[in-house]
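Student: mind folding the following:
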Amino acid sequence: MEQIHIKLGRNLKSIRQTRGLSLDKVAELTGVSKAMLGQIERGETSPTISIIWKIANGLRLSFTTLIEEPPSEVAVITKDELEPLLESGGQYRVYPMFPFEPTKKFEVYSVEMDTGCMHESEAHSPGVEEYILVSTGTLVIEIQNTSYTVGAGSAVRYAADQPHLYRNAGDDIVRYDAIIYYP
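Tutor: A predicted model of the protein is given here:
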């Protein structure tokens, strides 16, 4: 399977060229430097999740549009076959299970957070919603200075078009599935 940063570079370049955008214009739209965008397009770097979100938000795309492969009729996804996106020194692992498809308007991730891990997420595009289904551990989500504790077997839905923070508040690894809906 092709590495994520290679797919990301190819997809970013294709989207940029299809839209007739220069690297300068993409840098202006996303807040990511022209040099970094060039390195990403050439597959020379593996950007952080935060950088990928900046690109996705700036270009008004779903996150997985940048890392997806063409879909097939039936897809059986095994997490072990996926290359996770890593943050916080590998303590925050995101597995892109089902990439965004314009006709479906959502994408699905499986996420693992080690004990003590915290991840800040920038605001997504207007109207974007997240649905979080916790399978193990205790996840705390902070939105507008309010904390929501979500335990194993529970779920939460919220408007993700504002900054939000995920925190593993327990003694065990947190595993959850995230569905991100794009209106």
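Student: only C-alpha atoms from now on, for both contacts and neighbour counts.
Tutor: Will do.
Student: isn't Asp161 right up against Glu129?
Tutor: Yes. Using Cα atoms under 8 Å, Asp161 is in contact with Glu129, at 7.4 Å.
Student: who's more crowded, the two?
Tutor: A side-by-side neighbour count of Asp161 and Glu129, using other Cα atoms under 10 Å, places Glu129 first with 19 against 15.
Student: from Gln39, how far out is that one?
Tutor: Plainly put, Glu129 is 31 Å away from Gln39 if you go by Cα to Cα, to the nearest Å.
Student: then Ile180?
Tutor: 28 Å.
Student: and for Val150?
Tutor: As judged by Cα to Cα, Val150 and Gln39 stand 38 Å apart.
Student: give me the more crowded residue out of the two.
Tutor: Val150 (20 against 15).
Student: would you say Ser147 is within a helix?
Tutor: No. Assignment of Ser147 by DSSP: H, G, I helix; E, B strand; the rest coil gives strand, placing it outside any helix.
Student: that one is in contact with Val140, isn't it?
Tutor: Yes. Between Ser147 and Val140 there is a contact under Cα under 8 Å: 6.4 Å.
Student: alongside the first, I'd like the structure of this one:
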Amino acid sequence: MATEAANTPEIGPAIQEQRKARRLTLEQLAARSGVSKSMLSQIERGKANPTFAVLWSLTRALKIEFSDLLEGRTPPGDDSAIEVVPASHTPEIKNADGSCVLRILSPPNLAGRIEWYGLEIAAGGILDSAPHAPGAFEHLTAFTPGLEVSSGDSCRSIGAGETARYPADVPHRIANVSSEPAKGLLIVLYN
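Tutor: Okay, here's the model as predicted:
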């Protein structure tokens, strides 16, 4: 159960208002966002506090920004079939030492099935990964030279424009062995 604190934005009613303004049913918003109908109902009634991932899915499905939701603003209508996510609203993940940044480019409703990331690794930086779910596979396309991929006992260097495909259900790593920052596109596929 959610408890309300002073000055806490009322997310549930704001979600409901945005949904109704778009003439969407709970079922339709559930289908667009990947959030279950029962969870949506609980959120709208203030009976559940949504996680960041759930809010992200809902704001993308409603084509609104977090700030609009929190401030109760209704953005101008956009009936375009093209969704544009501003760079400032693209979530990032950094490794412990900050030498690697993953920009989450895939929509949240595909998490756990297929995910894609913009990858930036500082010179000498390493992204170590524990095994993902059984059958998981990664595809790394290098935009710059200097990337080295390890998966299990195998290790390969890849040049600019090359793609490495490797099992990700074993310990794996991506290292920048060059003296310049490295960039690439990382796609994770789950079975």
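Student: can you show me the helices along structure 1?
Tutor: 4-18, 23-30, 34-41, 49-58 (DSSP state H).
Student: do you know which of those lies nearest Asp80 of structure 1?
Tutor: Closest approach to Asp80 of structure 1 among the helices of structure 1 is made by helix 4-18 (14.3 Å; Cα to Cα).
Student: neighbours of Ile77 of structure 1, just the number please.
Tutor: 11.
Student: repeat for Val174 of structure 1
Tutor: 26.
Student: cool, the one 4 residues further on as well?
Tutor: Applying other Cα under 10 Å, we find 22 other residues in the vicinity of Ala178 of structure 1.
Student: check contacts around the aligned partner of it in structure 2.
Tutor: Using TM-score structural alignment, the partner of Ala178 of structure 1 in structure 2 is Leu186. Residues near Leu186 of structure 2 by Cα atoms under 8 Å, 6 or more residues apart in numbering: 116-119, 138-141.
Student: which of those are retained in structure 1?
Tutor: Retained in structure 1: 116-119, 138-141, out of the contacts of Leu186 of structure 2 (criterion both residues aligned by TM-score structural alignment, their matches' Cα atoms under 8 Å).
Student: Ser178 of structure 2: which of these is nearest?
Tutor: Closest to Ser178 of structure 2, out of all of the kept ones among the contacts of Leu186 of structure 2 and judged by Cα to Cα, is Leu119, at 15.1 Å.
Student: mind checking how far the residue mapped onto that closest one from structure 1 is from Arg42 of structure 1?
Tutor: Counting by TM-score structural alignment, Leu119 of structure 2 lines up with Val111 in structure 1. From Val111 of structure 1 across to Arg42 of structure 1, the span is 27 Å (Cα to Cα).
Student: who's more crowded, these two?
Tutor: Per other Cα under 10 Å, whichever of Val111 of structure 1 and Arg42 has more neighbours is Val111, with 20 against 16.
Student: skipping its backbone neighbours, what lies nearest that one in space?
Tutor: Val94 (4.6 Å; Cα to Cα, 6 or more residues apart in numbering).
Student: how many other residues sit next to the one you found?
Tutor: 21.
Student: test my guess that it contacts His119.
Tutor: No. Applying Cα under 8 Å as the test, Val94 of structure 1 and His119 come out as separate, 11.3 Å apart.
Student: distance of Met118 of structure 1 relative to Asp80 of structure 1?
Tutor: From Met118 of structure 1 over to Asp80 of structure 1 (counting by Cα to Cα), the distance is 23 Å.
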